[in-house]
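[1] Okay, here's the prediction I keep looking at, along with the sequence it came from:
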Amino acid sequence: MRSGPAGVAIIGAGVISSHYLRHLSDFPDTRVLGVADLDTGRAAAAAREYGVPVSGDVDTILALPEVEIVVNLTIPAAHASVAMAALRAGKHVYGEKPLTLDLVEGEKLLAEANTRGLLVGNAPDTFLGAGIQSAVRALRAGLIGTPIAATAMMQNLGPESWHPSPEFLYQRGAGPLFDIGPYYLTALVAMLGPACQVAATTRRTGTHRVIGSGPKAGTSFKVEVPTHVTALIDFAEGPTASSTFSFDSPLRRTMIEITGTEGTLSVPDPNTFAGPLSIRGARDDDWRELPVEGTTAGRGLGVLDMARSLRSGTPHRASGALALHVLETMTAIIESAERGEFLPIRTEVPPGDPLPEAWDPYAPTLH
């Protein structure tokens, strides 16, 4: 078993990579050793900005013997192939969401990792932030009694107004469900346990959209996926959730509320790492805020938790099993809308322990 900080490499130097590079370069338990991209010039620029010693193409980065974890930040269509190449090079893999485009690919990926004794992790890791972790602890402490139901909502007019290249966000593997849904569904599973069945309706508003900013502003592109999704989700432990994921609404809303036998919990935006977290009991006249304790460091927490797990032999939390369960849930939502019936969720995910309140990403633990 290796010791000391875990060697990490980034594949995909797009918009989200700066968040990972900044945090993983700052965490003392991870060392960023390489950056790869199809555009090797872009990889080189990212490497220079963050002091990463090696840049180049994927093969160059996978050949680095010191790299233990590959962070796969490619577009969704490339998630499976890049992750599989990393596993076959003997690297653990942590990827952006979704895990893969479909369930069969995801199952093959986890089977390959299991055969090779390697770990797979996956975004989002926002549920490891102080906000959702404090909500998990509040629910386990029984502050609202027994959870009965949840309401989850994410709606806006879509990313084309601000994203310079939003086309991939309207292709297979994206849209409001596969792009933003993982934040909400992962948080719901962390708080309420695994899903067991879903029913849904979807719609696609328009066949084309227009880029609103950047060098391609005014360019029209094709919409291939539903832009408004409504789903009912039943959880194995009893609660149910109604959820909406939309790129069609001029009213921006983000929310998760969980109703229990003794009160309601208003949960922070699961696309963030902080609070606020509020509760309203059955006899309360208004909401009151609960303490939010934990880290708000940002993207990369899942990679760090994996790195520490590699050294300690303990399970990591943003796991491949959790990502596969969320992927099956999203896939079943789309299929349910097409078939007009409830569909079961068969994948299982073991319950994860919340992060300790004192878990500190900036305190070195790997010597």
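    Cool, got the structure.
[2] all contacts plus neighbour counts: C-alpha atoms, from now on.
    Noted.
[3] other SSEs contacting the longest helix seen in the chain?
    Longest helix in the chain, counting residues (DSSP state H): helix 320-339. For helix 320-339, the elements it packs on are helix 103-116, strand 120-122, helix 181-192, strand 195-203, strand 343-344, judged by 3 or more CA pairs under 8 Å, 6 or more residues apart in numbering; DSSP states H and E.
[4] Now with 6 Å, please.
    Contacts defined by 3 or more CA pairs under 6 Å, 6 or more residues apart in numbering; DSSP states H and E place helix 320-339 against strand 195-203.
[5] what's the strand it packs on in contact with?
    Strand 195-203 has contacts (CA atoms under 6 Å, 6 or more residues apart in numbering) with 226, 228-236, 333, 336-337, 342-345.
[6] any idea how far residue 361 is from residue 258?
    Applying CA to CA, to the nearest Å, the value for residue 361 to residue 258 is 29 Å.
[7] Those two: which has the busier surroundings?
    In terms of neighbours (other CA atoms under 10 Å), residue 258 is the more surrounded of residue 361 and residue 258; the figures are 25 against 22.
[8] Confirm that one sits in a helix?
    No. Assessed with DSSP: H, G, I helix; E, B strand; the rest coil, residue 258 is strand; it does not lie in a helix.
[9] ok, which stretches of the chain are helices?
    17-26, 40-50, 58-62, 79-88, 103-116, 130-140, 175, 181-192, 301-312, 320-339.
[10] ok, and here's another one to check against it:
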Amino acid sequence: MSNGPVGVALVGAGVISGQYLRNLNAFPDVRVLGVADLDADRAAAVAREHDVPVSGTLGTVLALPEVEIVVNLTIPAAHAAVALEALRAGKHVYGEKPLAMDTDEAAKVMDEAANLGLRVGGAPDTFLGAGLQSTAHALRAGLIGAPVAVTAATQSLGPESWHPNPEFFYQPGAGPLFDLGPYYLTALVSLLGPVTQVAADTRRARDQRVVGSGPKAGNAFPVDVPTHVNALLDFPGTATAAATFSFDSPVNRRMIEIIGTEGALSLPDPNTFEGPLLARGLHDKDWREVPLSGTTAGRGIGVLDLARSIRAGTPHRASGALAFHVLELMAAISGSGERSEFRRITSTTTAPEPLPADWDPYAATLS
């Protein structure tokens, strides 16, 4: 087994790469060695900005023997192809959401990794932040008794009012379910375990939307996906959940509430790493804030946990199995909404063990 910092290369030098690079460069247990992009000039500029020694094509960074993990930040349509190429080059893979465009592609990635004895990890890693980790500890400590029911919602009027290029949010593979759903579904599965069946109803409020900002402001574009999704999820032996994912609501909501036999928890926005986490007992009149413990370091802590787990020979938390299960949930919710039927979920996973109380992303643990 190798020792010392784990070598990492990023593929995809878009906007999100900056957040990953700032964080990964600050973690002493990983060492960023390369940045790749279809646009070689962009890869070079990002590498220079973040003091990464090598830039170029995917092949360039895969040829670096010290690279052990490839962080896949390409567009969703390329996720599976890039992951398979990295695995075949002998690298572990950590990908941005979703794991692939569909479960067939994702299954090929998972099977290839298993055959080669390599690991797959996947975003979002927000469930490893202080807010949701504190929730996990509170549930395990029995703060609200046994979970009974969950209400979750992410609602807005959609991104076209502020995003200069919002068209892709309304194409297959996006919409509120596939864009924001991974944060909510990953949070719920990480806390409550796998889902066995889902049902859903979907709507599309308008056939066209209008760009609201930037050089294309005023341009109309088609809407090709449902923009309001209501879903029911069955967590066997624990809670049932009702979840809403909407780009049609003038009321902005980002919430998860878990009702238990002895009280309730109001969780932080699962697209963040922070709080607040609120609790109330069965007869309390008001919510009270629960003290948080854990990291708020941000995107990349899933990569760091993967790196440390590789060295320690232990399971990593933002796993491919978790990402695959969430992808199947979204596909099943979408299919249920089209056909008005319950869908059984064939994949499974386990709720990851919470991070240790002394887990510090900035303290070197690898020898």
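    Right, received. Where do you want to start? What you see is a predicted model, and the numbers here were worked out from it, not measured in a lab.
[11] returning to that earlier point: now the contacts of strand 195-203 of the first structure: which count as buried?
    226, 228-235, 333, 336-337, 342-345 (16 or more other CA atoms under 10 Å).
[12] Out of those, name the two that are farthest from one another.
    Distance extremes for these: the farthest pair is 226 and 235 at 24.0 Å, using CA to CA.
[13] sorry, back to before: what's the closest of the helices of the first structure to residue 149 of the first structure?
    helix 181-192 (9.4 Å).
[14] Return the angle between stretch directions for that closest one and helix 130-140.
    Interaxial angle of helix 181-192 of the first structure relative to helix 130-140 (axes from the mean of the first three to the mean of the last three CA atoms, to 10 degrees): 30 degrees.
[15] mean shift between helix 181-192 of the first structure and the second structure?
    Compared with the second structure after the fit, helix 181-192 of the first structure shows a mean deviation of 0.6 Å (mean CA distance after the TM-score superposition for the first structure).
[16] so how far is that helix from its chain's centroid?
    Centroid separation between helix 181-192 of the first structure and its chain, computed with CA atoms, centre = their mean, to the nearest Å, is 9 Å.
[17] try stretch 7-27 of the first structure
    The gap between where stretch 7-27 of the first structure is centred and where its chain is centred comes out at 15 Å by CA atoms, centre = their mean.
[18] again with stretch 16-35 of the second structure
    18 Å.
[19] And for stretch 209-219 of the first structure?
    27 Å.
[20] Same check on stretch 176-192 of the second structure?
    7 Å.
[21] One more: stretch 343-359 of the second structure?
    Taking mean C-alpha positions (CA atoms, centre = their mean), stretch 343-359 of the second structure and its chain are 13 Å apart.
[22] how long is that stretch end to end?
    38 Å.
[23] Provide the contact partners of it at residue level.
    Against stretch 343-359 of the second structure from outside (CA under 6 Å, 6+ apart): 190, 193-194, 196-198, 317, 321-322, 325.
[24] give me that answer again for 7 Å
    For stretch 343-359 of the second structure, the external contacting residues (CA atoms under 7 Å, 6 or more residues apart in numbering) are 133, 136, 189-199, 294, 317, 321-322, 325, 332, 336.
[25] Stretch 27-34 of the second structure too?
    Under CA under 7 Å, 6+ apart, the answer for stretch 27-34 of the second structure is 5-10, 24-25, 52-55, 61, 67, 304, 361-366.
[26] what residue of the first structure is the furthest out?
    residue 283 (35.8 Å; CA atoms, centre = their mean).
[27] how about stretch 340-354 of the second structure: buried residues?
    Neighbour-count burial for stretch 340-354 of the second structure [16+ other CA under 10 Å]: 342-345, 347, 349-352, 354.
[28] just how off-centre is it within its chain?
    Taking mean C-alpha positions (CA atoms, centre = their mean), stretch 340-354 of the second structure and its chain are 16 Å apart.
[29] And stretch 221-237 of the first structure, by the same measure?
    With CA atoms, centre = their mean, you get 16 Å for stretch 221-237 of the first structure.
[30] which residues in the second structure does that stretch match up with?
    On the basis of TM-score structural alignment, stretch 221-237 of the first structure is assigned to residues 221-237 in the second structure.
[31] can you list contacts of the matching stretch?
    With CA under 7 Å, 6+ apart as the test, stretch 221-237 of the second structure has contacts from 167, 170-172, 175-177, 192-205, 207-210, 240-248, 333.
[32] Stretch 279-298 of the first structure now?
    With CA under 7 Å, 6+ apart, stretch 279-298 of the first structure has contacts from 129-131, 134, 144, 262-266, 273-278, 357-360.
[33] Buried members of those residues into ChimeraX, please.
    Buried subset of the contacts of stretch 279-298 of the first structure, written as a ChimeraX selection, criterion 16+ other CA under 10 Å:
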select :129,130,131,134,144,263,264,265,266,273,274,275,276,277,278
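[34] Tell me which of the contacts of stretch 279-298 of the first structure fall in strands.
    For those, the ones inside strands are 263-266, 278, with DSSP state E as the criterion.
[35] Could you report the separation of the closest residue to residue 185 of the second structure other than its chain neighbours from residue 243 of the second structure?
    The shortest distance from residue 185 of the second structure to any non-neighbouring residue, by CA to CA, 6 or more residues apart in numbering, is to residue 326 (6.3 Å). Separation of residue 326 of the second structure from residue 243 of the second structure (CA to CA): 14 Å.
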